[in-house]
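[1] Need coordinates for the below:
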Amino acid sequence: MENFDKATPPSTLLLWIDEGLLFQEQYYQIIWRSLLLGTGLSFGITITLCCCANYISLGWYILIMSFFHFSEFVVTSVIRPQNLSSESFLLNHSKAYGIAALISWIEYWTEFWLFPGYKNAYWISVIGLFLCTGGEILRKTAMLTAFHNFDHLIRTRREEQHQLVTTGIYSLCRHPSYVGWFYWSIGTQIILCNPFCAVAYTFASWKFFYERVFEEEVTLLHFFGGDYVAYQSKVPTGLPFIHGYIT
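    Sure thing, here's the model as predicted:
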């Protein structure tokens, strides 16, 4: 704790108090999210290994969801520790993300109640599991390859150490982290055998990344100019029917 005396201005004391309270709040937010996701991981494993066959796909889903959000925080702690916060879990990514998850749960349990045998189509769930696993690996590979150049938010100002990454997985597609997330999100619904949400997630994810890539490439062209134009001409975005911002 910092030392202060009677001569310390009140404004400085208040600033120290505010910073301490803010740190404690962030610490609390990180702890409860970690506990929630750790419980989710354990619950998913338990359902997969110990419950009846009817619930295996649900166990896979809970496991995949919990691991994705926890790994986002862990990888961020490695590549950009200075930006680490409770937001790094991406649990509160957006209101639309939360609503989409809620709708998928409603569809799953409604169909499970009406057509329980339909949710036992394991060959369909395995396809979803494959998509989620591949998408997870692709996204985390992209994050680790870009390292401190990666950020969960689109940067509006170029930092001194910010470089254009074109090697590794970025030599195959311009936005591998988005490609991974795109197929991961669709895979979660295929695991659950949710036909409505599988289609809805495909459309919603495509629309989100179409707008996201366009916005991000405007800033990348501003940051790197001709270098990014040359990169664009050689490497696709990796997302279906999404070409980004072309000058």
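[2] C-alpha only now, for contacts and for neighbours.
    OK.
[3] Can you tell me the SS state at H152?
    Recorded secondary structure, H152: coil (DSSP: H, G, I helix; E, B strand; the rest coil).
[4] name the helices or strands packed onto the host helix or strand of F214?
    Assigned by DSSP states H and E, F214 belongs to helix 195-224. For helix 195-224, the packing partners by 3 or more C-alpha pairs under 8 Å, 6 or more residues apart in numbering; DSSP states H and E come out as helix 95-114, helix 176-191, helix 226-234.
[5] what's the longest helix belonging to the chain packed up against?
    Secondary structure of the chain per DSSP state H: the longest helix is helix 10-50. On a contact count with 3+ C-alpha pairs under 8 Å, 6+ apart, helix 10-50 meets helix 56-79.
[6] got the buried residues for the helix it packs on?
    The neighbour-count check on helix 56-79 (16 or more other C-alpha atoms under 10 Å) flags 56-73, 75-76, 79 as buried.
[7] Second input sequence below; structure requested for side-by-side comparison:
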Amino acid sequence: MLINKEIYLIQWIIIVLTLTLLLLFDNLLFQILIIGSLLSLTWKISPKVYPQLGIEISKINATCVVFGFLVYIAWVIKENYVGFSIFLLNQVLFHMGEMLHVAFYKFNLLKWGSYLINHSFGYNLAITFSISEYFAESFFFQKDYSLFILIGVLMTLVGHSFRIGAFISAKQSFHHQVQSKKASDHILITTGVYKISRHPSYFGFFIYSLGQQVVLQNPIAFIAYIPVLYKFFISRIYLEEYYLHQFFGYAYQEYSANTPILIPFIEYFLRF
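    Next up is the predicted model:
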């Protein structure tokens, strides 16, 4: 467990180090040299320190340099593009949260893909559309209204709390893919955030995704996200609950009867 925490801590150190150096050397040429040097060092040194992880640890730590750069960009543009600045910070926190679960509880599965950056074509398309809408609309009208930003930030914080809380509460029993066979260490989790929602990671991602669009003040993306998210989670939760009832029988039936999902109206749609 110690090496798991160590590797995750190093990722945050790389992010902070990258940010600090970029803030200290406010010269474009120096900054290019800093990023290039950090990318080269992390790529070459990482597999020597953790040879069991091979090329994956190189990709993981190099990505942290990129994350540090994104945090720096968020800092630089915060005056003119407040919403996009917060959006970038949220994206870094989201992907580091995904890595936390694997690094702490499923170390044998640790790889660059644990960040879920390249989650799916649909996910990448949604992110691209969100950014495009934000900057396209920014040319025509003011987007950074403080009330919307505050609401959006609160939504994303709730989302982060539920999703990361699900990782911490479920530990090894959490899976990013629906499991059709019960693993020996798979137990029914009803503590932590699972007391509040029986699918806290789904609720967290739902409220986080919409919160990001409120932060960006993207009306088109916000409206478009709603049916897409519902379509995904209805089919996903329906399948997952089918297997959970098989795995845990009456215990899950009783738990699900007393614990909501929290995604509005989704339990109504699950009846059909």
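[8] now the angle from the helix holding F214 of structure 1 to helix 95-114?
    160 degrees (axes from the mean of the first three to the mean of the last three C-alpha atoms, to 10 degrees).
[9] List the buried residues in helix 195-224 of structure 1.
    Neighbour counts over helix 195-224 of structure 1 (16+ other C-alpha under 10 Å) mark 197-198, 200-202, 204-206, 209-210, 213, 216-221, 223 as buried.
[10] Mean deviation, it versus structure 2?
    Taken over the aligned residues, the distance from helix 195-224 of structure 1 to structure 2 averages 1.2 Å (mean C-alpha distance after the TM-score superposition for structure 1).
[11] So which bit of structure 2 is that helix matched to?
    Taken onto structure 2 by TM-score structural alignment, helix 195-224 of structure 1 occupies residues 219-248 there.
[12] which one in structure 2 is aligned with Q26 of structure 1?
    By TM-score structural alignment, Q26 of structure 1 lines up with E56.
[13] sec struct for Q161 of structure 1, please.
    Three-state assignment for Q161 of structure 1 (three-state DSSP): coil.
[14] ok, now which ones touch it?
    Residues in contact with Q161 of structure 1 (C-alpha atoms under 8 Å, 6 or more residues apart in numbering) are N149.
[15] What's the match for it in structure 2?
    So Q161 of structure 1 corresponds to D185, using TM-score structural alignment.
[16] related to what we said a few turns ago, who wins for proximity to P240 of structure 1 among the helices and strands packed on helix 195-224 of structure 1?
    helix 176-191 (9.0 Å; C-alpha to C-alpha).
[17] Tell me which other helices or strands that closest one touches.
    Applying 3+ C-alpha pairs under 8 Å, 6+ apart, we find helix 176-191 of structure 1 packed against helix 56-79, helix 122-146, helix 195-224.
[18] Present the ones you listed as CSV; the columns should include distance to S88 of structure 1.
    Conversion of those to CSV gives the following (distance: least, C-alpha to C-alpha, whole Å):
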stretch, distance to S88 of structure 1
helix 56-79, 5
helix 122-146, 13
helix 195-224, 18
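[19] Figure out how far the helix holding F214 of structure 1 is from the centre of its chain.
    Put simply, helix 195-224 of structure 1 sits 13 Å off its chain's centre (C-alpha atoms, centre = their mean, to the nearest Å).
[20] And stretch 233-253 of structure 2, by the same measure?
    For stretch 233-253 of structure 2, the gap between its own C-alpha mean and the chain's C-alpha mean amounts to 24 Å (C-alpha atoms, centre = their mean).
[21] And stretch 81-99 of structure 1, by the same measure?
    8 Å.
[22] Tell me the residues of structure 2 aligned with it.
    So in structure 2, the equivalent range for stretch 81-99 of structure 1 is 107-125, judged by TM-score structural alignment.
[23] List of residues touching that stretch?
    Contact partners of stretch 107-125 of structure 2, identified using C-alpha under 8 Å, 6+ apart, comprise 4, 53, 56-57, 59-60, 95-99, 102-103.
[24] between the longest helix of structure 1 and helix 56-79, how many degrees?
    140 degrees.
[25] residue contacts, the equivalent of F162 of structure 2 over in structure 1?
    By TM-score structural alignment, F162 of structure 2 lines up with L138 in structure 1. Contact partners of L138 of structure 1, counting by C-alpha under 8 Å, 6+ apart, are 176-177, 179-180.
[26] State the distance from L138 of structure 1 to V213 of structure 1.
    17 Å (C-alpha to C-alpha, to the nearest Å).
[27] With G135 of structure 1 instead?
    17 Å.
[28] try K119 of structure 1
    From K119 of structure 1 over to V213 of structure 1 (counting by C-alpha to C-alpha), the distance is 35 Å.
[29] swap in F241 of structure 1?
    Distance, F241 of structure 1 to V213 of structure 1, by C-alpha to C-alpha: 12 Å.
[30] I168 of structure 2: neighbour count?
    By the criterion of other C-alpha atoms under 10 Å, I168 of structure 2 has 17 neighbours.
[31] Verify the stated contact: it with H101.
    Yes: because the distance of 7.3 Å satisfies C-alpha atoms under 8 Å, I168 of structure 2 is recorded as touching H101.
[32] returning to what we had before: which of the helices and strands packed on helix 176-191 of structure 1 sits closest to I106 of structure 1?
    helix 195-224 (10.1 Å).
[33] how far off helix 176-191 does that closest one point, in degrees?
    180 degrees.
[34] How about the contacts made by the counterpart of F84 of structure 2 in structure 1?
    Matched by TM-score structural alignment, F84 of structure 2 corresponds to L58 in structure 1. Taking C-alpha under 8 Å, 6+ apart, we find L58 of structure 1 in contact with 44, 47-48, 191-192.
[35] 7 Å - rerun?
    Taking C-alpha atoms under 7 Å, 6 or more residues apart in numbering, we find L58 of structure 1 in contact with L192.
[36] Relative to K119 of structure 1, how far out is it?
    Distance from L58 of structure 1 to K119 of structure 1, counting by C-alpha to C-alpha: 9 Å.
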